[in-house]
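**Q** 3D, please:
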Amino acid sequence: MRLILLGPPGAGKGTQAVRLVEKHGIPQLSTGDMLRAAVAAGTPVGLQAKAVMESGGLVPDEVVIGIVADRIEEADARKGFILDGFPRTVAQAEALDRMLAAKGLKLDAVLELVVDQDALVHRIVRRAEEARAAGQPVRKDDDPEVFKTRLAAYNRDTAVVGPYYEKTGRLKTIDGMQPIDSVSEAMNRALGG
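**A** Prediction:
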């Protein structure tokens, strides 16, 4: 099963990905982790990425697609994978489709967690306040201003990926505001299981 998880930061993609990994026995692939692994392994694509990253630039789409292409050839990903955090743009989605087609593969589903973004911001603000009240440090991801910046970037750049997959008939939307177990059940139903 080859899946993509979409949704804004804080929507619960990471939580649901863990459950999908356990249920289906397929790996969750993070482009950040894959980039770091390719750089560490010194692969040709990793060396390209390293040069760009060291100069402070953004890794070009073709390099990221190359890293994804290499990673899905590994034994643990042969029966499927979950892409979380990729593709981030329509250009990346189109490049991913072309790469998969060249390998004779296709996506089984694109699951998008739909959430109330104002409620997400409120949840993050509350979590940060609770951490401070307990004398604990606030995680960088739970800093409300950092979160709002990430959310704005998602809305500006990545929110268009859902409609791209909707046009192709592969998008399945899930109400991400439900309790965690209900979201998992809805995902399983959307995947036919």
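
**Q** Could you use CA atoms for every contact and neighbour count after this?
**A** Fine.

**Q** how about the biggest helix by length in the chain: buried residues?
**A** In the chain, ranked by residue count with DSSP state H as the criterion, the top helix is helix 117-133. Along helix 117-133, the positions that meet the burial threshold by neighbour count (16 or more other C-alpha atoms under 10 Å) are 117, 120-121, 124-125, 127-129.

**Q** now stretch 152-165
**A** 154, 158-159, 161-162, 164-165.

**Q** ditto for stretch 15-29
**A** Of the residues in stretch 15-29, those scored as buried under the neighbour-count criterion (16+ other C-alpha under 10 Å) are 16-17, 20, 26-29.

**Q** run this one through as well so I can compare:
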Amino acid sequence: MLNIVLFGPPGAGKGTQAERLKEKYSLVHLSTGDIFRANIKGETELGKLAKSYIDKGALVPDEVTIGLLKSEVEKHPEAKGFIFDGFPRTTAQAEALDTYLDANNSPITLMLALDVPEEELKNRLMERAKTSGRTDDADPAIIANRIATYKKETAPVADFYDAQDKLKTIDGVGSIDAITERLYEAIG
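**A** Have a look, this model is predicted:
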């Protein structure tokens, strides 16, 4: 089983690249952002709770996110593997994911971390706001908070997988195709 954590700050291109990896390797793409947005749109209790955090640029609490992700994994018992996009976002989430996947004999294979300079991230998010309808991508203050939150709370997750010798850092600047090729090469 091929289980990949696709990692990087907001605007790094995780969603775009996840779609390509999903097709090439026949993986199930689990995007916590998409899962949350679907729940927000459906006005579920989880969606309302998640929205209250997302609107401030903050992370949704671990227990909510982990429970939701486990239920999504269990919907795909025949999967050849998963791409975890936007998860784990904290070391506690990474530990919980490892415990859960190890219990199912399907550990994380590797973390692919997209490395993109901050100014490029801001430009990409502002451009995405024009077509996505995502208000959190249009406000420079929220963007700055999301990037700061990533640096403080999420970036340390890379150290967790680096300690397991599962981290591969990928240059996330250039054409979409060039970045995709770098990812394929890293997977091997």
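
**Q** Export the buried residues of stretch 15-29 of the first structure to a markdown table and append columns for distance to V146 of the first structure.
**A** What follows is those, written out as a markdown table (distance: C-alpha to C-alpha, whole Å):
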| residue | distance to V146 of the first structure |
| --- | --- |
| Q16 | 23 |
| A17 | 23 |
| L20 | 28 |
| I26 | 31 |
| P27 | 28 |
| Q28 | 25 |
| L29 | 24 |
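
**Q** could you dump these to TSV with distance to Q92 of the first structure and secondary structure?
**A** Putting these into TSV (distance: C-alpha to C-alpha, whole Å; DSSP: H, G, I helix; E, B strand; the rest coil) gives the following:
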residue	distance to Q92 of the first structure	secondary structure
Q16	23	helix
A17	20	helix
L20	23	helix
I26	22	coil
P27	20	coil
Q28	18	strand
L29	15	strand
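
**Q** For stretch 112-126 of the first structure, which outside residues touch it?
**A** Judged by C-alpha atoms under 8 Å, 6 or more residues apart in numbering, the contacts made with stretch 112-126 of the first structure from elsewhere in the structure are 5-8, 10-13, 142-144, 147-148, 162, 171-177.

**Q** buried subset of the residues you listed?
**A** Applying the neighbour count, that is 16+ other C-alpha under 10 Å, the buried entries in the contacts of stretch 112-126 of the first structure are 5-8, 10-13, 142, 144, 147-148, 162, 171-177.

**Q** Out of these, list just those in strands.
**A** 5-6, 171-175 (DSSP state E).

**Q** Quick check: chain neighbours aside, which residue is closest to A38 of the first structure?
**A** Using C-alpha to C-alpha, 6 or more residues apart in numbering and skipping the chain neighbours, the partner closest in space to A38 of the first structure is G46 (4.3 Å).

**Q** can you give me the strands in the second structure?
**A** Read by DSSP E, the second structure holds these strands, from start to end of the chain: 2-7, 28-31, 81-85, 110-115, 167-171.

**Q** tell me how far the fourth one is from the chain's mean position?
**A** Going by C-alpha atoms, centre = their mean, to the nearest Å, the spacing between the C-alpha centre of strand 110-115 of the second structure and its chain's C-alpha centre is 10 Å.

**Q** give the contact list for G188 of the second structure.
**A** With contacts defined as C-alpha under 8 Å, 6+ apart, G188 of the second structure has no neighbours.

**Q** ugh, typo on my part, it should be D137 of the second structure
**A** 125-126, 128-129, 143.
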